[in-house]
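> Task: produce atomic coordinates for the following.
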Amino acid sequence: MPQLDEKLEPILAQVIHRNAGEVEFHQAVREVFESLGHVIAKRPDYADEALIERICEPERQIIFRVPWTDDKGQVHINRGFRVQFNSALGPYKGGIRFHPSVNVGIIKFLGFEQTFKNALTGMPIGGGKGGADFNPRGRSDAEVMRFCQSFMTELSRHLGEHTDVPAGDIGVGGREIGYMFGQYKRLTNRYEAGVLTGKGLSYGGSRARTEATGYGNTYFVQSMLETKGMSFDGKRCVVSGSGNVALYTMEKIMAFGGKVVACSDSNGYIVDEKGIDLELIKEIKEVRRERVSEYARLKGAGTQYIPDGSIWDVPCDVAMPSATQNELTGKDAQTLVKNGVIAVGEGANMPSTPEAIRVFQDAKVLFGPGKAANAGGVATSALEMQQNAARDSWTFEQTEARLATIMRNIHDTCAETAEEFGAPGNYVMGANIAGFVRVAEAMRALGVI
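Next up, the predicted model:
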């Protein structure tokens, strides 16, 4: 495990002590701290005024009860969260996650990562994250609606287009955003379109928002490949997950000439050596809401379904972990390197463990960390806010062109920052330092608050 700068060791110890048991949050903080020693060496003043301690402490943490009734009349109680982490650059901005694994530590790690990710976009947005330990899988539309309405009844008092602007995340798509926006409008008696992003096109959403995280990750990896004189064209790719991010990562890889041979869900993964049939997997996941095993059943010969295995056993040139945190382990990384992987782009938030990242870096694999590579979703959310504020609606092509420019700029910022601090090609260090400096400079300008 890399050594921390001696000035950062007591700060990390304090974070761990004050946030006991929140291992994902500890992991996210340590990963950033491992890069900050280089900054402290050049700018020791960043260690003054408890600046780093303040960056690690959320401005506000909200935990609340969410009661709701299922279709049989039975009452259920879930727990809702919103961590408003940092507003130095703008209103809190970050998704809402509905998943049984959600707890305050998960939300804090996501909010911490979001703060730096949002800073890298160059857009005027701060960092936050929210969610609930509710599982929408297997629930009827009416049950999901009642849950979303109950959740928003409490959360609404903490939101506003100049205060906090949530979006979707795992378990929260267009359906859930629509129900929450409707309840917010009902409670406030205002059509405040900019208070939620990821909305449907019929009520203030942005074209290309659905595709943005997956497209953006692919643009980032394409930029990394170009530094080595390569591209996606002809590359064999594996994309974990089969949700929104994974589906549109696959779509853009195919548009760039790559072939996606495997994707997954929480039950297992499929391998199609001819290349995943994008329209079929979209139909299964977005319309039928079924498992990826259904793909293998429908395709038949030539397609494999492997339950409970590791998708990273499938040989590939490019790996795109796009499911959830810590899904790609050190052992998985060793397998990928042995099988010849040349680039990895994180579509999910912190999907690679610290051990996996070290394996990739030691092997000189191009590695795009999530806070940079998957920033396209929140960047396009900020573009949605911009359109809402102007009472405007852009074309898909106009929005995607802005997204492509933003992702290239993020790539170049990370690469140039890594070079400046003596670690050329280290996108992890470049992303951490560039994001930290932008947030830190804004915080210093605002005084000790």
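
> hey, let's count contacts and neighbours off CA atoms from now on
OK.

> My guess is S223 contacts H411. True?
Yes: the pair S223 / H411 is scored as a contact, 6.8 Å apart, by CA atoms under 8 Å.

> Look at those two and report which has more neighbours.
H411 (25 against 20; other CA atoms under 10 Å).

> which stretch of helix or strand covers the more buried one?
helix 396-420 (DSSP states H and E).

> F147 sits in which helix or strand?
Judged by DSSP H and E, F147 forms part of helix 141-155.

> likewise I107?
helix 104-121.

> quick one, that helix and helix 396-420 angle?
If you take axes from the mean of the first three to the mean of the last three CA atoms, to 10 degrees, helix 104-121 sits at 90 degrees to helix 396-420.

> What segments of the protein are strands?
Taking DSSP state E as the test, the strands found in the chain are 60-69, 75-86, 92-98, 127-132, 164-168, 236-239, 259-265, 268-272, 303-307, 318-320, 343-345, 366-368.

> for the first one, packing partners?
This points to strand 60-69. strand 75-86, helix 141-155 (3 or more CA pairs under 8 Å, 6 or more residues apart in numbering; DSSP states H and E).

> Looking at the ones you listed, which one is packed in the most?
strand 75-86 (a mean of 21; mean count of other CA atoms under 10 Å).

> show me the contacts for V29.
12, 56, 109, 112 (CA atoms under 8 Å, 6 or more residues apart in numbering).

> one more, for comparison:
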Amino acid sequence: MFDRFCHAKRAGLSRSGFVLAALMGAACGPDDEGAGPAVAVEARHPSWRRARVAVADGVSGAVSIFDVEEDAWIAALPGDGPVSMHATESGDFAALISPGRDEGYFLRAGVSVAPHDDHLHIYKFEPSRHELTIEGAAPGAVVSSAGQVTLFFEGSAADGTPAQAAVVSEEELRIRGETPVPRWFVAEAPHHGAAAAVEGGALLTRPLPGDPEGQAEGVSFVNDSGSAEVIMPGCPALSGAAPIDRRVAFACEDGVLVVEPAEGGGGMVGTKWPYPGDGRARTLVGHGPSGFVTGDLGPSAVFRIDAATGASARFDVGAEMCLFGTEPRGEALFALTSDGAFRRIEFATGAITSLDGVVSPFACEGQGPRHGLALTPDRAFVTAPGSGEVLEIDVAPLVMVERHVLGGAPSGVVVLGLDARNIDLAPGAH
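Alright, predicted model coming up:
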């Protein structure tokens, strides 16, 4: 049963929404939020504050939940070893991957959004672990798009278990009392790769034949009947995947391979866009509403490519970049660099601002719990496992809001309860 509710208009909160928020504790900011002129309130819709932030301990795997609207840590779920976390596209769930236990499972965010023509209904309830657990050899990449969540299992060369992908519908995950049955797609052999559900089947990476390191070299479309069709052009040394609306981008040695449905239906087609300058990407971040994909390009540069046209730009960050992400509005990229600084890169102008001393200098690669980064429209959350802190940063003026002392070794972090497609930040947004 939902215990909190809010009705928010797309161009600003309705009067009834504020009454409901006051009476029932819904996650929509108060009507006197910010004493500035009304136009400033209208320009940035406050319903993003419905978000919750999930933080996983890098040793125990326990997950702590922070509610942005309540400005409080509201829940703690026990863990059983280190996990990686990935927010689903809707923000309703996080997929938790446990390599040590060869399984993946899901966390309910406790936030549900029902968008209508001119308003949103926002419901909030207690976060909890979902009943579904998916087992497989060497769980790795997670891709969420088009209402489907895909978990990729790399397989095992030792016992000949091939790589495979499990696809789960978010709609089915929302049904209380029922445990979804995943759809499985099997790859040719064990390898390090990724997969993404698409209409009529799934995209699966292809292993490089005879490669002892298990690299991937391209992408195949496997339909719901199990038949595979190779997507051309190839993708040598494939190392990452990201969804962008109905497209999926893959990081290759020689550019970004964008795969999308063929015109008129009947399969998928791929287009290769070159990188803007020297280097190659290893990590990609997609932003569906804008149609852009962002990636690293060497240790201290990032790029942005329009998935539809290939138009691109390169930004030199000025320091070794360990973590990066695009904020939900798609206006800027944020990065945590090895010198301990937090940087904002404006896509429109290339301007870079920096907040120094956010964490102590650190190596991007290493063993043990690592730093994490998650973004809401107006806040960034950075984990500091060495000090047991979660750092909350205002991303507009780049100032530290609070150092949350969580204890333990906070590492992985994701934002839940937000969907970049319905944040409704400006008047008239749909």
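
> After superposition, what's the TM-score here?
Once superposed, chain against chain, the TM-score is 0.29 (TM-score structural alignment, normalised by the length of structure 2); 207 aligned residues with a CA RMSD of 7.0 Å.

> ok, and the closest non-adjacent residue to M85 of structure 2?
Nearest non-adjacent residue to M85 of structure 2, counting by CA to CA, 6 or more residues apart in numbering: L96, 4.6 Å away.

> With A95 of structure 2 instead?
Closest to A95 of structure 2 by CA to CA, 6+ apart is F106, at 4.6 Å.

> neighbours of that neighbour, just the number please.
Neighbour count of F106 of structure 2, defined by other CA under 10 Å: 23.

> any idea which helix or strand comes after the helix or strand that contains it?
F106 of structure 2 belongs to strand 103-108 when assigned by DSSP H and E. Going down the chain from strand 103-108 of structure 2, the next helix or strand is strand 111-115, by DSSP H and E.

> First residue to last residue on stretch 323-336 of structure 2, what's the distance there?
End-to-end distance for stretch 323-336 of structure 2: 5 Å, by CA to CA, to the nearest Å.

> Check the strands of structure 1 for me and report the most buried one.
strand 127-132 (a mean of 30).

> related to what we said a few turns ago, packing partners for the helix holding I107 of structure 1?
Looks like helix 104-121 of structure 1 contacts helix 23-42, strand 75-86, strand 92-98, strand 127-132, helix 370-373, helix 376-389, helix 396-420, helix 427-446 (3+ CA pairs under 8 Å, 6+ apart).

> go again using 7 Å as the cut-off
Contact partners of helix 104-121 of structure 1 among helices and strands, from 3 or more CA pairs under 7 Å, 6 or more residues apart in numbering; DSSP states H and E: helix 23-42, strand 75-86, strand 127-132, helix 370-373, helix 396-420, helix 427-446.

> Report the angle between that helix and helix 23-42.
Using the same axes, to 10 degrees: helix 104-121 of structure 1 against helix 23-42 is 40 degrees.

> Name the surrounding residues that touch helix 104-121 of structure 1.
For helix 104-121 of structure 1, contacts defined as CA atoms under 7 Å, 6 or more residues apart in numbering pick out 22, 24-25, 28, 81, 83, 85-86, 94, 125-130, 371-372, 375, 378-379, 406, 410, 434-436, 438-439.

> can you pull out the helices in structure 2?
15-24, 38-43, 170-173 (DSSP state H).

> And the longest one, what's buried?
When burial is assessed from 16 or more other CA atoms under 10 Å, helix 15-24 of structure 2 yields the following buried residues: 17-22.

> V248 of structure 2: which of these is nearest?
Nearest to V248 of structure 2 out of the buried residues of helix 15-24 of structure 2 is G17 (CA to CA; 37.1 Å).

> Enumerate every residue touching the closest one.
Contacts of G17 of structure 2 by CA under 7 Å, 6+ apart are 6-8.

> so can I have CSV of the helices of structure 2 showing distance to V186 of structure 2?
Output for these, formatted as CSV (distance: least, CA to CA, whole Å):
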stretch, distance to V186 of structure 2
helix 15-24, 48
helix 38-43, 47
helix 170-173, 21
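
> Tell me which of those sits nearest to I134 of structure 2.
Here helix 170-173 is closest among the helices of structure 2 (CA to CA), at 12.8 Å.

> So S264 of structure 1 sits against I270, correct?
Yes: if you go by CA atoms under 7 Å, S264 of structure 1 and I270 touch, sitting 6.1 Å apart.

> neighbours of the residue nearest to A212 of structure 1 when sequence neighbours are not counted, just the number please.
With sequence-adjacent residues excluded and distances taken as CA to CA, 6+ apart, A212 of structure 1 is closest to G377, at 4.8 Å. By the criterion of other CA under 10 Å, G377 of structure 1 has 30 neighbours.

> list the contacts for G377 of structure 1?
209, 212-213 are the contacts of G377 of structure 1 under CA under 7 Å, 6+ apart.

> Spell out the residue ranges of the helices in the stretch 151-300 of structure 1.
With DSSP state H, counting those that start in this stretch as the criterion, the stretch 151-300 of structure 1 has helices at 174-188, 209-226, 244-255, 278-282, 293-299.

> Give me the helices and strands touching the longest one, please.
What that stands for is helix 209-226 of structure 1. helix 244-255, helix 370-373, helix 376-389, helix 396-420.

> cool, the last one as well?
Judged by 3+ CA pairs under 7 Å, 6+ apart, helix 293-299 of structure 1 is in contact with strand 303-307.

> rerun that using 10 Å as the cut-off
strand 268-272, helix 278-282, strand 303-307 (3 or more CA pairs under 10 Å, 6 or more residues apart in numbering; DSSP states H and E).

> can you redo these as a markdown table with distance to E397 of structure 1?
Below are these laid out as a markdown table (distance: least, CA to CA, whole Å):
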| stretch | distance to E397 of structure 1 |
| --- | --- |
| strand 268-272 | 31 |
| helix 278-282 | 21 |
| strand 303-307 | 35 |
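
> Indicate which one of these is closest to C237 of structure 1.
strand 268-272 (11.0 Å).

> thinking again about what came up before, quick check, nearest of the buried residues of helix 15-24 of structure 2 to L77 of structure 2?
A21 (27.0 Å).
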